[in-house]
Every structure is written in structure tokens, then in C-alpha cells.
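Enquirer: just the structure for this:
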Amino acid sequence: MILTLTASGGTPAEQVHDQIRGLITTGALAAGERLPSVRQLAGDLRVAPGTIAKVYKQLEEEQLVDTRIGSGTRVSRHASAISANVAHATRHLVDVAKRDGLDLDDVLQVIRVTW
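Expert: Model (predicted):
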């Protein structure tokens, strides 16, 4: 699982949450797949373990992951991935939007109006 943090992408917790959520909903992380431990991911990203613990707790509240003492945090069997067609169209939209110089807020506004 490759996550990256940027200076302009929101708080570290928001960025980690959004990226893990994205990996789950696109199917890149499958049901039952184990996430890194809080300490491991915190060390890899150079953030406080409390930041990652907060993210895992939020993902658990969203029923995207299950945490069990002794077996770690795994993608929930209740988490569902979006269809391959939606994932492909989304990647294409993001590529075009970036090429045209739009930011996330611009793209979300377009989606809201179109919806």
C-alpha cells in the first residue's frame, strides 16, 4: 500500500483517510486484506501514531475496516468497491481535470452540478 502526503493536500489525517478509503472503494484493497499496523504506517509516513489511530478509528466507524486485537486492522467484508467502469471514468476525469488546470474543488462542483 503506497500512500503519500503533500503540503497542500489537507491535514495528514485527512490525506491518509482519503487515500485508504479510495483504495478500498476502488477495490485496490480487497475485503480481508490487512492494513499496516498503526506504528508501521506512522513510521513510514513520518506522522504521529495517534494520527493513524484516528484514521483507522474513523474508517472503522464508516465500516470500511475491522480492527481486532491480535489480528490487526483489515478491510471489512462489508466494504464494497465501486464498479470498474466508474473507477475508469473517474481516473479519466481526474487526468483531464489536472491537464486543464482544475483543482479538486472545481471538479467536485462540476460533478455536483451534473448530478
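Enquirer: C-alpha only now, for contacts and for neighbours.
Expert: Noted.
Enquirer: for the top helix by length along the chain, which positions count as buried?
Expert: Identified as the longest helix of the chain according to DSSP state H is helix 84-99. Buried residues in helix 84-99, counted by 16 or more other C-alpha atoms under 10 Å: A87.
Enquirer: next secondary structure element downstream of that helix?
Expert: helix 104-114 (DSSP states H and E).
Enquirer: what angle sits between that following helix and helix 84-99?
Expert: Orientation check (axes from the mean of the first three to the mean of the last three C-alpha atoms, to 10 degrees): helix 104-114 against helix 84-99 gives 130 degrees.
Enquirer: what's helix 104-114 packed up against?
Expert: If contacts are counted by 3 or more C-alpha pairs under 8 Å, 6 or more residues apart in numbering; DSSP states H and E, helix 104-114 sits against no helix or strand.
Enquirer: chain center to that helix: distance?
Expert: 19 Å (C-alpha atoms, centre = their mean, to the nearest Å).
Enquirer: to compare against the first, here's the next sequence to fold:
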Amino acid sequence: MTDLICNGVLDGGRRLPSICQLAGDLRLALAPSRSHTEIEAAGLIESSQPAGTRVPDGAPVIASIGHRSNN
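Expert: Below you'll find the predicted structure:
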């Protein structure tokens, strides 16, 4: 999902599937994943009631999520 947002495939305002739907589609446990939390913290997605999860307008383009430098 990060690559799709950063490369402009999923553009600002695009509504994304709910966590429940995404977990079901990917056959994963329902608990929100660490990846989803990191993507939201990076500003690539935003979640709200009742609008759901969306790619915000002006989502930042970043090289990677969760990559930590040892510097």
C-alpha cells in the first residue's frame, strides 16, 4: 500500500477498504497491523468515523516506513 500511495497510484481522497475488509481479503487476523499503524503515523493514510480510511490530499512521498538509521 505504501508503494501505491508514494507512486501516485492511490491518490489523495481515495477511499480505502476498512481494516475488517482488508483483513478478510488478505486472510489475516483482524487486529490492526503494525504496518497500518506505521502508514497512518507517516501521514500516508488517515482514518475517521464515519468517513473511513482514506489517502489524504498531499500525502507525503517517502522512501520507506519504519526504516531506522543507525546514525
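Enquirer: ok, which stretches of the first structure are strands?
Expert: Along the first structure, the stretches classed as strands by DSSP state E are 65-68, 72-75.
Enquirer: out of those, flag the one nearest A31 of the first structure.
Expert: strand 72-75 (4.9 Å; C-alpha to C-alpha).
Enquirer: corresponding residues in the second structure for that closest one?
Expert: Aligned by TM-score structural alignment, strand 72-75 of the first structure corresponds to residues 52-55 of the second structure.
Enquirer: state the distance from the aligned residue in the first structure for L4 of the second structure to A81 of the first structure.
Expert: Aligned against the first structure by TM-score structural alignment, L4 of the second structure finds its counterpart in L23. As judged by C-alpha to C-alpha, to the nearest Å, L23 of the first structure and A81 of the first structure stand 9 Å apart.
Enquirer: tell me where the second structure has helices.
Expert: According to DSSP H, the helices that the second structure contains are 2-6, 19-26, 34-41.
Enquirer: okay, these, which one's buried deepest?
Expert: Using mean count of other C-alpha atoms under 10 Å, the stretch among these with the largest mean neighbour count is helix 2-6, at a mean of 16.
Enquirer: before we move on, back to that, would you list the strands of the first structure in TSV and tack on distance to T90 of the first structure and mean neighbour count?
Expert: Shown next, in TSV, are those (distance: least, C-alpha to C-alpha, whole Å; neighbours: other C-alpha atoms under 10 Å):
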stretch	distance to T90 of the first structure	mean neighbour count
strand 65-68	23	19
strand 72-75	22	20
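Enquirer: what about these, which gets the closest to H92 of the first structure?
Expert: strand 72-75 (26.0 Å).
Enquirer: that closest one vs the second structure, mean deviation?
Expert: On superposition with the second structure, the mean distance recorded for strand 72-75 of the first structure (mean C-alpha distance after the TM-score superposition for the first structure) is 0.4 Å.
Enquirer: the match of L4 of the second structure: what's it in contact with?
Expert: L29 (C-alpha atoms under 8 Å, 6 or more residues apart in numbering).
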